[in-house]
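Engineer: Show me how the following folds:
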Amino acid sequence: MPDIKEILAKARPREHTVRICLAGDLAAEVDRLEAELASYAGWQQQSIADQNPAIEVAEKIAAAREAMREAEVPFTFQALGAKAWSDLVAQHPSENEGESWDDESLAPALVAASAKDPVMTPEDVAALFEQLNMGQRQELINAAWTVNGEATAVPFALHASAILASRTDGK
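Structural biologist: Now for the predicted structure:
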């Protein structure tokens, strides 16, 4: 029978990392280039010397997408303990009867409280949220909710399983 002291010694709070691209200008450049690429959809070579202009645009898209990947910043969140969670919820009560907390104020506070790397204060989160669009803000909020609200289970990795299965002929 397992000893609770041994179990507690192994226990670690759940962590979850998301990557956010902070280069909105590069995203706009990719959009612009993709529109330019679409304009070449009907291009036809007129002579053997003609180069398809779509190739140069596709190469620019690839370079811009790589620059976007390089502009991604990882944000790692760690689950709060029971008391820290309870205290945080108590600091953000709902004005609506039947609701335990106020989503609008709790969400950014949860991001700050759960942020492990980089560590963020509520003021840091407010400043960051001013630079991000709604989708990016929601991605950080979802990560904080996920790390605090979802059970930890061994995930099924379809891609990894397919690669391993191909090495063993499915056995």
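Engineer: hey, let's count contacts and neighbours off CA atoms from now on
Structural biologist: OK.
Engineer: got the contact list for the closest residue to T152 other than its chain neighbours?
Structural biologist: In this structure, T152 finds its nearest non-sequential neighbour in R14, 7.1 Å apart by C-alpha to C-alpha, 6 or more residues apart in numbering. Applying C-alpha atoms under 8 Å, 6 or more residues apart in numbering to R14 gives the contacts 78-79, 147-148, 152.
Engineer: Another for comparison:
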Amino acid sequence: MTTEAADLVEGVEAAGATDEIVPRSTKDRIAAAKLPERTVDICLRGDLQAEWEELERQLREAFAREQGDKRLNSGGESRRLAQQIEALQGQMRADTLVFRMRALPRKKWTALQKDHPPRKDNEADQELGYNVDDFVPAAIKACTVEPADLDDAAWEHLLDEVLTEYQFVQLQNTAYALNVNKVNVPNSFAASRILRPSEPE
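Structural biologist: Model prediction:
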């Protein structure tokens, strides 16, 4: 839980009820407003996916053999393969970058588009009003809050040489969604189930 979310929960609990929110003026709510944020997980070790699939196949076969032959009931092979899979999954998680992305203020988003004017001979550019090839990487960089330690060279290498098309589009779509899509209030079914009073028997 983030510090802000924890503070909100503590404040609500201190008020004595989870459904009582202290009313604030419109000006106060505007002053407290924050831009939308989302996270995108990008695994940088996609090469390990094939190894994971092979181990998973071997595990299913080993488990089936052990279930069919009581002499193999110790499960030694299955356990060994399961441990390898767990280790591989841990390695893939360790090599996963979590991109925290935040919308730009409206004027900055518009200014960023104007900084990349459309090419005269490009139909898509003319329709959108900006140079798509240059604007999209710039928008991804401008919207990324974390990781914060990427310099221009690292960004260029990441976007041009490391990411797959799918991963690049994930970041691209998130940048667009943050800036041009509606912000909806989420509803957690799990949280509601946990916090909802028990139904009388």
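Engineer: Aligned to the residue nearest to T152 of structure 1, what sits in structure 2?
Structural biologist: Residue pairing (TM-score structural alignment): R14 of structure 1 is matched to P36 of structure 2.
Engineer: Where is the longest helix in structure 1?
Structural biologist: Longest among the helix segments of structure 1 by residue count, using DSSP state H, is helix 53-70.
Engineer: What are the buried residues along stretch 139-147 of structure 2?
Structural biologist: 139-145 (16 or more other C-alpha atoms under 10 Å).
Engineer: got it, and stretch 172-181 of structure 2?
Structural biologist: 172, 174-179.
Engineer: how many neighbours does G129 of structure 2 have?
Structural biologist: Residue neighbour count, defined by other C-alpha atoms under 10 Å, stands at 15 for G129 of structure 2.
Engineer: That one: what's it in contact with?
Structural biologist: G129 of structure 2 neighbours (C-alpha under 8 Å, 6+ apart): 113, 117-118.
Engineer: What separation is there between the counterpart of A107 of structure 1 in structure 2 and H116 of structure 2?
Structural biologist: Mapped onto structure 2 by TM-score structural alignment, A107 of structure 1 lines up with V136. Look at V136 of structure 2 and H116 of structure 2: by C-alpha to C-alpha, to the nearest Å, they are 10 Å apart.
Engineer: More neighbours: which of those two?
Structural biologist: Under the neighbour definition other C-alpha under 10 Å, V136 of structure 2 and H116 were set side by side, and V136 has more, 22 against 18.
Engineer: show me the contacts for the more buried one.
Structural biologist: Residues near V136 of structure 2 by C-alpha under 8 Å, 6+ apart: Q172.
Engineer: what helix or strand does it sit in?
Structural biologist: helix 132-143 (DSSP states H and E).
Engineer: coming back round to it: contacts made by the longest helix of structure 1 with the rest, please.
Structural biologist: Residues outside helix 53-70 of structure 1 that contact it (C-alpha under 8 Å, 6+ apart): 21, 23, 26-27, 29-30, 33-34, 36-37, 40.
Engineer: Buried ones in that helix, by neighbour count?
Structural biologist: The neighbour-count check on helix 53-70 of structure 1 (16+ other C-alpha under 10 Å) flags 54, 57-58, 60-61, 64-65, 68 as buried.
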